[in-house]
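Enquirer: Pasting a predicted model and its sequence here:
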Amino acid sequence: MWSSVFPSPVAPIERKRFHLRSLELQRPLSFVTMALSIGTYALFAVARLLLVDVRYPFWVTMLAAIGLVLLVLAIPRTRTTAEFGFIGVAYVVIMQCAANTLVRGTGAPLAWMLPAVVAITLCAAPLWLTPRHFVVGNVLYYVATLPFVLTLSPEQLAIFGVWVTISLSTAVVFHFGFYHFRFRHFRLEEELTTLAATDPLTGVQNRRAFLDAAAQTIEQRTADSPPVALLFVDIDQFKSINDQFGHGAGDKALMNVAQTIVALAPAGTLIARIGGEEFVALMPEQADCPIERFAESLRAEIARLPRPEGFVTASIGVARLAHGDTVASLLERADEALFRAKQAGRNQVAFERGVLRVPVRNTASDAPAPLRARDLASHAMPHLRWRNVTLVSHFQPLWSLPREQLIGVEALLRGEDDDHQLVAPVVLFGGLTPDELMALDVLAHQCHLRSVGAQLPEGARLFLNVLPSTFVRPGYELELASLVHDAGLDTGDIVLELLETDDADPNELSLAANRYRDCGFLIAVDDFGARYSNLDRLLRIQPDLVKLDGELIRARNRRSGRPLLRDLVTLLHQADIVVVVEGVETTEELVLAVEAKVDIAQGYLLGRPSASLAPGGAAPTRIDHAFDVVALARSTRMGQFDSTIRPYLDALTDAGRQVESGVPYPVSLAALLARPLCLRVFALGPTGRATLFEARGAADAPPVNHLYGDKRTSAVVSGRWDHRAFFWKAVRQRGSAVYSGPMLSPITSNLCIIVSIALRVNDMQVLLAVELDWATPGLPWPEAA
């Protein structure tokens, strides 16, 4: 029978879930159907009373009716299929027993009974939850008809049997057909529910399902519940897998990590993939395995998973559920810990640091720029108009990172219509001729200086954008100085941001810059690194400040993924130029700016443009948090770098002793050549010219599209190297192994670190050096001054 109902084998657990789900759906249907059948029973009793003179025990009818009503009222309160089945069986038995009493003395009992026998059997057929209930209910129902059947003549019994056969066979079809339909619907519903709650690639929960389940778990916790912790897992350098080896390799890495988390997590853990390469696990803490130990073991287990060029690693942030926590607050603390783990060099576990003072990696909580500017001070003065638009000023703060305080505000031109609503930029700036642009630029300066007046925050400067065409106009420096003085400000309070355009000659800009400096203005070059801004223009103008284009924050080395911002900042600092980074929108970008020793930062994370000159209060806290992250990351990275470089320093020291004692170079340096990061090992003479020995190491590979090609025809590589840091540092500390770099090797074309040691061999200075491949993503870099 079961094989005819179910299309495939059904587990008892699945069958139980199906019956419980059917119970929820059939309660209201059974309640209505059985309540209506009581009305039918009442009509039967009234018809019997009116049409048949023979009296019958009325109390039996009333007692049966009361019993039926009580059974119907109990239906909404049923919690198990057994309770529901008992009510159904009791209901049909009572109904049939009452019918037996009603048909007595009617003179034609078969005619009175047949509709009840047929109707009750057929109407009840779809309502039975299980085949077992159906069989038991029908057997007991027909047993209840025996007192009636025993009063029938053979002819009546034959007719009764025909009707019973028809009704019962039809009821079987109804019941099992409806049961089969419900089961199919249940399986489809479960499949759709599973699909809606499951990440199709990894098989764990998706973000929406996790947030719902985690919220429910937190709400149901009691004082006796075990402690709960959240792990936020992020696969390191995941994008490089997709970029270098295809999305198939990336998918495999995701599945392997998900399976590892599922395999290690204790029972009752909620596991989900909530981002591209991000997983979360909300788990009860085990007494025999603290969360610290579990997180570290999970990190180590993931680090054993293969990827095409090595092994997968993951950074993990951990937060414990505290009183009053929501899913959002718990996720935020774990995310902050994950952020610190990634900043510390990845393949790390970091733990929460307590309640966050400001949101991390999220600027959505910041209030957007206001759409109205009625409160501008300039509205108390005659308005400046342009193209039927009122010109107004909005201000965005600039923050000194090392001083953690407001250093300036940039004035931005906006336009309001007659309803005081901001207009689109195209309405204000679109379709203007060069002369009109210059005229609007001058009006903008007037508008900003009127708006600021003498209300500039203490210690802050006003940054004014200026077009190159306006900047080079003869005599404008004196006009602008007059406007500044009229506004109650000093020219030293003004930083002129020279906008990036192609319509000015660098020589003219340089001469004009000198005139503005003579008036006391500070000069900044805006959007350096974008379009027409170049180093030649920068060095001719020699500005006091340079505002780097926001895209430079995200510029990275194509192989190692190392940010290049720090190197660019170092170059500008050596030219005595203060560096401003704009477009800082995330905590990652702010941390990168702090780490790169940027002087001033500007962006939505630190303050959005608004009509107010007073900045928000969250920026100093965000900056302080960024410095904390950088300090912790620096300490961690230096520890990692020391532990990575130490074996090479020790091995080179041992090799140096062997060389000094007369052991040949190939034998002395064999152990170094076999180490995994070794690109090449070489020995140089006293001036760094004569190459005494050179061999390629385990990490060496033919360079791809390298300028020097793969020149391996000679045994050694000639050249002069005494000007390189690895040479003179080793000579200054003769007998001690030192390291220098990273540098780009002109021999192997790799970004490398060179470990070297200076020796005396046969009264001649010899320098041994090993070139280490340091372009591999994830390797810690040494800290520069």
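Expert: Arrived safely, thanks for sending.
Enquirer: C-alpha only now, for contacts and for neighbours.
Expert: Noted.
Enquirer: Do you have the helices of the stretch 251-400 of the chain handy? List them.
Expert: 291-302, 327-343 (DSSP state H, counting those that start in this stretch).
Enquirer: Pick the most deeply packed of those helices.
Expert: Ranked by mean neighbour count, the helices of the stretch 251-400 of the chain are led by helix 327-343 with a mean of 23 (mean count of other CA atoms under 10 Å).
Enquirer: Residues contacting that helix, please?
Expert: Outside helix 327-343, the residues that touch it by CA atoms under 8 Å, 6 or more residues apart in numbering are 211, 214-215, 218, 230-234, 315-321, 347-356, 359-361, 629-630, 632-633.
Enquirer: let's see 6 Å
Expert: The contact list for helix 327-343, computed with CA atoms under 6 Å, 6 or more residues apart in numbering, reads 215, 232, 315-319, 348-352, 633.
Enquirer: now stretch 649-665
Expert: With CA under 6 Å, 6+ apart, stretch 649-665 has contacts from 668-669, 737, 761.
Enquirer: Out of these, which sit inside helices?
Expert: Judged by DSSP state H, the contacts of stretch 649-665 include Ser668 as members of helices.
Enquirer: And Ala369, how far from Arg21?
Expert: Separation of Ala369 from Arg21 (CA to CA, to the nearest Å): 50 Å.
Enquirer: number of nearby residues for Ile274?
Expert: A count of nearby residues for Ile274, using other CA atoms under 10 Å, gives 20.
Enquirer: try this one side by side with the last:
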Amino acid sequence: MRPTVFPFAIAKGDRKRFHDRSLDHQRPLSFGTMMLSIGAYVLFAVARATLVAAPFPLAVSVTALVSLALLVMAIPRTHTTAQFGLVGVCYVVIMQMAANELVAGTLNPLAWMLPAVVAIMVCAAPLWLTPAHFITGSICYYAATLPFFFGLHGQPESQAIFLVWVAISFMTACVFHFGFYRFRYRHFQLEQQLTSRADTDPLTGVKNRRAFLDAATARVEASQRAKHGLMLLLIDVDLFKSINEQFGYGAGDKALQNVANAIVETAPVPALSARMGGEEFVVLVDENALTSPAEFAEAMRAAIARVPRPDGYVSASIGAARLTPEDTIASLLERADEALFRARQAGRNQVAFERGRTLVPVRNTASSGAASTLASFAPLAAPPHDASREAATPTRWRNATLVSHFQPLWSLPRETLVGVEALLRGEDDAGNLVAPATLFAGLTLAELGELDVLSHACHLRNASGRLPAGARLFLNILPSTFVRAGYENELARMADEAGLDPRNIVLELLESDDASPDALSLAANRYRDCGFLIAVDDFGARYSNLDRLLRIQPDLVKLDGELIRARNRRSGRPLLRDLVMLLHQADIAVVVEGVETTEELVLTVESKVDIVQGFLLGRPTASLSPPALAPARIDHAFDVVAESRSVRMCRFDMMMQPLLDTLAQAAAHVRAGMPFAGALEELRAGALCVRVFALGPLGRPALYEAHGAANACVNDGRSVSTGTLDGRWDHRAFFWKAARKQGRAIYSGPMLSPLTHCLCIIASIAIEMHGEQILLAAELDWASPELPWPEAA
């Protein structure tokens, strides 16, 4: 809509904001203009005193000058438009009254007055904040000229000339004032639009992250001064990525818009709502506007759960935190983030409240700067001083000095430091690190072997006398160096010279194909005889395969970073737990490296990993002092796992119980003589049911089988089975567990269905009919992402 200069055409709220904003802009402009006008007044007074013989009104001029100066000094201190307008009116009136006195007694007062009359109003016109100020100021100013006008009595020609110039100056002033007023209003509108766009998320229409942080900071400070409570909700849309992947980004955008609308409609009017990025939203609300914080958070979750998505309804995990006297918005967000993390870990679609002050941020990844990450780690006591190390001759390679950086390894069950991995680095003559591409590029096999041996000597010397108590030194070694005849004795001698026991040294076999598995196996026995421990690095990548692992029989295995992030293709659940279980069955301890986020640390705890290593728990540095915060991070991960396991199991049991009750009811119907098809129909129609079946006393014959409602979702034709239950099933847990608890419905799993090749939970019950056992069972889809299935049922 085209803006207008008329104030009554501007909405009242906009008008006040516009005038307040104009006040900020006009103060410095008015201050400068009024200072210049004082200078013009002084020149006018000097000219009058110099050129006119009549007595000079010194007292009036000095009083006027002082008054004008005081008014100018008051300009920066005005806080309202009324104050600013009053200063302007007083200023022009005093200026004109002083001019009246100065021109009195001159031979041609009209010639002296006309420039002042024209200049004062024309120059002041743009400075008036509002048309009301302009009109009031003009009336008062021209009223101040009346003594001069009546002083021209008997000079009708001069009076006429004066009125003509007054009219000209007033019309010019009107053009200047209203033109500049319109310009300022258009500038204000543009500024508002730009501010709105800068502060608003364009997709959802709520505030963006920057605007929220600015507004929330002010809200937190005001609440702490007034001692009012605030609650912050951090909201994350569950499995949002699946919407974009399955139905396109348009469907994802629509879901986010609907979620934002649900948040705004549920939150009280004074609440701050914003999209923090991606599928994450935040709400900051005054607790005085809530009857119950817990009820409000649950109402928010329920409102979002009513938002549709193409395949059902959206759900969200919510983390809630309440303001404490020493909080900042950053600390409040941090605690809410930790609560949100626990809500997601516990199965999503629920609210989790803060547990109190957290010392462990949940978002600490490799993307954070090294300096900021290291600054958060308070070092432990310095290791003992070792003068012999300082006197040792540095190792040179390719115009660089080889140095050791050490990265800590932590035992999860004991929450203690159990080792440090020595990593080779190079420094130039100025002490700057040399890029790995420069240090290691273009090496032949012989040069790689030479550098490998030099690195061992360097690491052992640098760790001498500095290894933390109870910690082992992890050394990388090339397979070609590992199988070299007699090198185990040479390495043991270097360790002894450094004052280190080989039993405290772990040799990590790097991923390479320059040695056969048989040669590695024989060499491993020789190193064990010297006391060294053996580890296989990057298991699962390229040549570090299962055959090589079983031949070497290492003491530890380091899982490749990509392998630990492997997930089930349907449900997205991690496979790390199963990999760890496999290695533990081979009597091998598992090390997971590359742990960079709290989520990954929690995953290692859930998967019963033995040792972890990564940026989250300590970056490689020249210091051997372990980070003090790492044990707290590990302890926090255990807390999260314990809480989430309890919540997931509780929710899982609550969802399974109706299915078990239905199965028990079906068993009662079968005992009463109802056919299998009729007795199992209700169970088969369930949304999670893949198939139902009945088996004879030894798991055969198959008495009945039928597909369930979920079969079409999981059966994609990949199964190599013929689709029947012919065979023997009494070795499966669902069979013998039910047989042991005759007449009681139980569940077991997950197990891979032989018919659908999908993981399923199996609910089963064994009953006796005509002297024989009959088993009724139902396969339930384990991979359904919206269900709170625990990691192991």
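Expert: Great, that's in hand. This is a predicted model, so every value here is computed, not measured.
Enquirer: before we move on, back to that, nearest to Pro131 of the first structure, of the contacts of helix 327-343 of the first structure?
Expert: Nearest to Pro131 of the first structure among these: Ala215, at 38.2 Å, using CA to CA.
Enquirer: Alignment lookup: Arg577 of the second structure to the first structure.
Expert: In the first structure, the residue matched to Arg577 of the second structure (TM-score structural alignment) is Arg566.
Enquirer: Could you find the closest non-adjacent residue to that match?
Expert: Sequence neighbours aside, Ala596 is the residue nearest to Arg566 of the first structure in space, at 4.1 Å (criterion: CA to CA, 6 or more residues apart in numbering).
Enquirer: Check Ile243 of the second structure too.
Expert: Gly252 (5.6 Å).
Enquirer: burial measure for Thr195 of the second structure, as a count.
Expert: Neighbours of Thr195 of the second structure (other CA under 10 Å): 12.
Enquirer: Tell me the counterpart of it in the first structure.
Expert: Here Thr195 of the second structure is matched to Thr193 in the first structure, going by TM-score structural alignment.
Enquirer: Give me the distance between that match and Ala209 of the first structure.
Expert: Per CA to CA, Thr193 of the first structure is found 10 Å from Ala209 of the first structure.
Enquirer: ditto for Ala344 of the first structure
Expert: 31 Å.
Enquirer: Who has more neighbours out of those two?
Expert: Ala344 (25 against 21).
Enquirer: Spell out which residues sit in contact with whichever residue in the second structure pairs up with that one, please.
Expert: In the second structure, the residue equivalent to Ala344 of the first structure is Ala346, according to TM-score structural alignment. Taking CA under 6 Å, 6+ apart, we find Ala346 of the second structure in contact with 644, 647-648.
Enquirer: Chain neighbours aside, what residue packs nearest to Ala346 of the second structure?
Expert: Computed as CA to CA, 6+ apart, the closest residue to Ala346 of the second structure that is not its neighbour in sequence is Ser644, at 3.8 Å.
Enquirer: ditto for Met34 of the second structure
Expert: Distances taken as CA to CA, 6+ apart place Val72 nearest to Met34 of the second structure, at 6.4 Å, with adjacent residues excluded.
Enquirer: The one you found is in what secondary structure piece?
Expert: Assigned by DSSP states H and E, Val72 of the second structure belongs to helix 58-74.
Enquirer: corresponding residue for Val690 of the second structure in the first structure?
Expert: For Val690 of the second structure, the residue aligned by TM-score structural alignment is Leu679.
Enquirer: quick one on the thing from earlier: aligned to the residue nearest to Ile243 of the second structure, what sits in the first structure?
Expert: By TM-score structural alignment, Gly252 of the second structure lines up with Gly250.
Enquirer: State the number of residues packed around Arg306 of the second structure.
Expert: Count around Arg306 of the second structure with other CA under 10 Å applied: 15.
Enquirer: quick one: what's aligned to it in the first structure?
Expert: Alignment note (TM-score structural alignment): Arg306 of the second structure maps to Arg304 of the first structure.
Enquirer: where do the strands sit along the stretch 201-350 of the first structure?
Expert: For the stretch 201-350 of the first structure, strands defined by DSSP state E, counting those that start in this stretch occupy the ranges 228-235, 270-273, 278-284, 306-307, 310-311, 314-320, 349-351.
Enquirer: since we're on Val418 of the second structure, how many residues are nearby?
Expert: Val418 of the second structure, neighbours per other CA under 10 Å, totals 19.
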